[in-house]
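1. sharing a sequence plus its predicted fold:
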Amino acid sequence: MLPAIISSADLRALNTFGISEQAERLILVENEVQLCQALAVAKQHDWPVTLLGGGSNMVLAGPLSGLVIGMRSRGRRVTARHSSSVIVEGEAGENWHQWVCWSLDHGFHGLENLSLIPGTLGAAPVQNIGAYGVELCDVFDSLDALDRTTGEIKQFDRQACRFAYRDSVFKQQPGRFVILRVRLRLSTQPIPTLDYAPLAAAWRNTGLQQPDSRVISQLVCQVRRSKLPDPAELGNAGSFFKNPLVAAEHAAALLGRWSDLPHYPQPDGSVKLAAGWLIEQAGWKGYCRGNVGVHRQQALVLVNYGGARGADVMALAGDIQRDVLARFGVELEMEPQLIGG
């Protein structure tokens, strides 16, 4: 049975930035059948459709016309066991951090560095989420998605997803695919990734000699909480800008002037720079303008102090982008998707 469609729904509680915008119509679906029914109703009435997961990687720039579909499907399972790994499958509406905790409770390893990332399992491949040296694509097996152009349910392996840094085919073709469920290949033995300096230091301070994924998860949560604001307390969409990739020559020129600029050479010869460092050096860290600002502890995070609109957030983001470009010759690209308006 199709759930009720809510008219003139306030989306403030459904996006982590806490931006109050209205959806002309909102429906929360709990399974694939309800999703297809909702899409059929939208097609019948010629309503545009917006898909909404956990609302953690978006900026609402205005009211949303048509039908907003919130994915609330649940379910977790082990689909295959191998000598040193398992395939685990989860429905798109699963909370990401709870999914990580479930995997650790079952003795599966590989997601601990991705602990406490807000959002849903279904949204994770869109952004190819990553943190502390691990990306989703590192443990990805496959997913099922509904192709709205054909009505077919397709299976995507890692290659078909076209994963890149904070990117995928689902982000490149917004609105075409609805991710239904995701499968990951996790290890049955600890495989710690401790390349990130603060995480490595926190691990050394434990004095533990044997790798422990649950402890690493707890440390990741501590590091994240020390640097990133809780969306439940201060509205935000996590890291607002991607770490930019620049040519090696450009990076060398910048390092000639700022030797402490964090930089990470890439396999293709480019160099990844720390966007947060660039923003902080430009003087934006802790900046406040009305109801929006840059977080006092992490320059990568824009925050809503209460009552901010999407236009306020985007105006501040644009000023930061222009300033960083003028100072360093580096273009910053925003991570969250701009929706509505």
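-> Looks like it arrived, so ask away. Numbers count the residues shown, from 1 in each chain.
2. use CA for all of it now, contacts and neighbours both
-> Noted.
3. give the next helix or strand downstream of the lengthiest strand in the chain.
-> Looking across the chain with DSSP state E, the single longest strand is strand 177-187. Counting by DSSP states H and E, the next helix or strand C-terminal to strand 177-187 is helix 197-206.
4. neighbouring contacts of the longest strand of the chain?
-> Contacts to strand 177-187, defined as C-alpha atoms under 8 Å, 6 or more residues apart in numbering, come from residues 32, 51, 84-92, 108-111, 121-123, 139-148, 170.
5. also this one, for the comparison:
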Amino acid sequence: MDALIDTCCKLYQANQPMLILGGGSNIVLCEDFLGTVVLVETKGVDISEDENNHYLSVAAGENWHALVRFCLENGFSGLENMALIPGTVGAAPIQNIGAYGVELNRFCDWVEYADLNNAKLIRLSTEECEFGYRDSVFKNDLLGKTVITRVGFKLPKVWLPQLGYGPLREFDAKHVTAKQVFDCICETRRAKLPAPAQYGNAGSFFKNPLIDTKQFESLVSTYPGMVGYPHCEQQTKVAAGWLIDKAGLKGYQIGGAAVHTEQALVLINKDNATSADVLALAKSIVDKIENKFGIRLEVEPRMITATGERSL
């Protein structure tokens, strides 16, 4: 970890361009990056417990899915809904990863980072991380100023299954096991998401938009099958994949980039796509969904140019 902090601090303080990567699964490289790429590969999991919870302190470079599997193998339940999300543990808090009704902040106890100005280690509580839907303080006030070093997890010993999404609804909460949830999530994701070795992709390309519940209810009167989930009293989270599918865009292609035919949230490199193809396809989808439903989609992956990050 010392080498990671030292490298990042020296580059930052010298005002040298730097790209810190975990697994690199949530980016679109629009151009060759003209700077230093720092790959985080720190390892280690420390475990403790009290009467009610298991506590894990996990190095930022640990693989996320491997951590989920490790927890199940050791009787620590809670993270199974987030199985097979690509990337590393240190990247997980940045966008508050989540899937199938569970987000990281539900089980995150703290996040430790190094301040790149002075190499000082700082630990933030869950509240101080300002977690939101695919959002955190690391994408806002602390953007570009830190490198995450460790993440702490608090996993209750009394497990409460989260079965509100998709195929999980078929389980009986009184009899289901965490392993059954894990297996179901893995099977579902493998059926819908293409392997990167088959088709290059950055996973889910668009966030599920949050809209006013009154707007959602109005849209449902026009589109009775619209998929949405209550987010809070005033907002509903709409399934972006449903919107893209309903707009007839599965298989839609610009240049070598296409919408995956099995999962409309995924854009794939179907035939030697350029970054320009991917960005043009994404922008076209955003425009078509806004024209049809009055909802503007936001992209999920970071788009990296030669000198830094750009917007769509």
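-> Received it, and whenever you're ready, just let me know what you need. Keep in mind it's a predicted model, so treat the numbers as computed, not measured.
6. could you pull out the strands for the stretch 1-150 of the second structure?
-> With strands called from DSSP state E, counting those that start in this stretch, the stretch 1-150 of the second structure shows them at 18-21, 27-29, 36-39, 45-49, 53-59, 98-99, 102-103, 108-115, 121-125, 146-156.
7. so for residue 225 of the second structure, which of those sits nearest?
-> strand 98-99 (21.1 Å; C-alpha to C-alpha).
8. superpose on the first structure and give me the mean offset of the closest one.
-> Comparison of strand 98-99 of the second structure with the first structure after fitting gives an average deviation of 0.6 Å (mean C-alpha distance after the TM-score superposition for the first structure).
9. in the first structure, what range does that strand match?
-> The aligned range for strand 98-99 of the second structure in the first structure is 130-131, by TM-score structural alignment.
10. try stretch 68-88 of the second structure
-> With TM-score structural alignment as the criterion, stretch 68-88 of the second structure aligns to 100-120.
11. what segments of the stretch 1-150 of the first structure are helices?
-> In the stretch 1-150 of the first structure, the segments counted as helices under DSSP state H, counting those that start in this stretch are 32-45, 96-105, 124-127.
12. the first one - contacts with which helices or strands?
-> Contact here means 3 or more C-alpha pairs under 8 Å, 6 or more residues apart in numbering; DSSP states H and E; on that basis helix 32-45 of the first structure packs against strand 22-29, strand 67-71.
13. can you rerun that using 7 Å?
-> Helices and strands touching helix 32-45 of the first structure, as assessed by 3 or more C-alpha pairs under 7 Å, 6 or more residues apart in numbering; DSSP states H and E, are absent.
14. would you mark the buried spots in it?
-> Buried residues in helix 32-45 of the first structure, defined by neighbour count with 16 or more other C-alpha atoms under 10 Å: 32, 34, 35, 36, 38, 39, 42.
15. from the rest of the structure, what touches that helix?
-> 2, 29, 48, 49, 67 (C-alpha atoms under 7 Å, 6 or more residues apart in numbering).
16. over to the last one?
-> Outside of helix 124-127 of the first structure, the residues within contact range by C-alpha under 7 Å, 6+ apart are 136, 166, 167, 168, 170, 171.
17. turn these into a markdown table, columns for neighbour count and distance to residue 325 of the first structure.
-> Conversion of the contacts of helix 124-127 of the first structure to a markdown table gives the following (neighbours: other C-alpha atoms under 10 Å; distance: C-alpha to C-alpha, whole Å):
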| residue | neighbour count | distance to residue 325 of the first structure |
| --- | --- | --- |
| 136 | 21 | 30 |
| 166 | 18 | 21 |
| 167 | 17 | 22 |
| 168 | 19 | 26 |
| 170 | 21 | 28 |
| 171 | 20 | 25 |
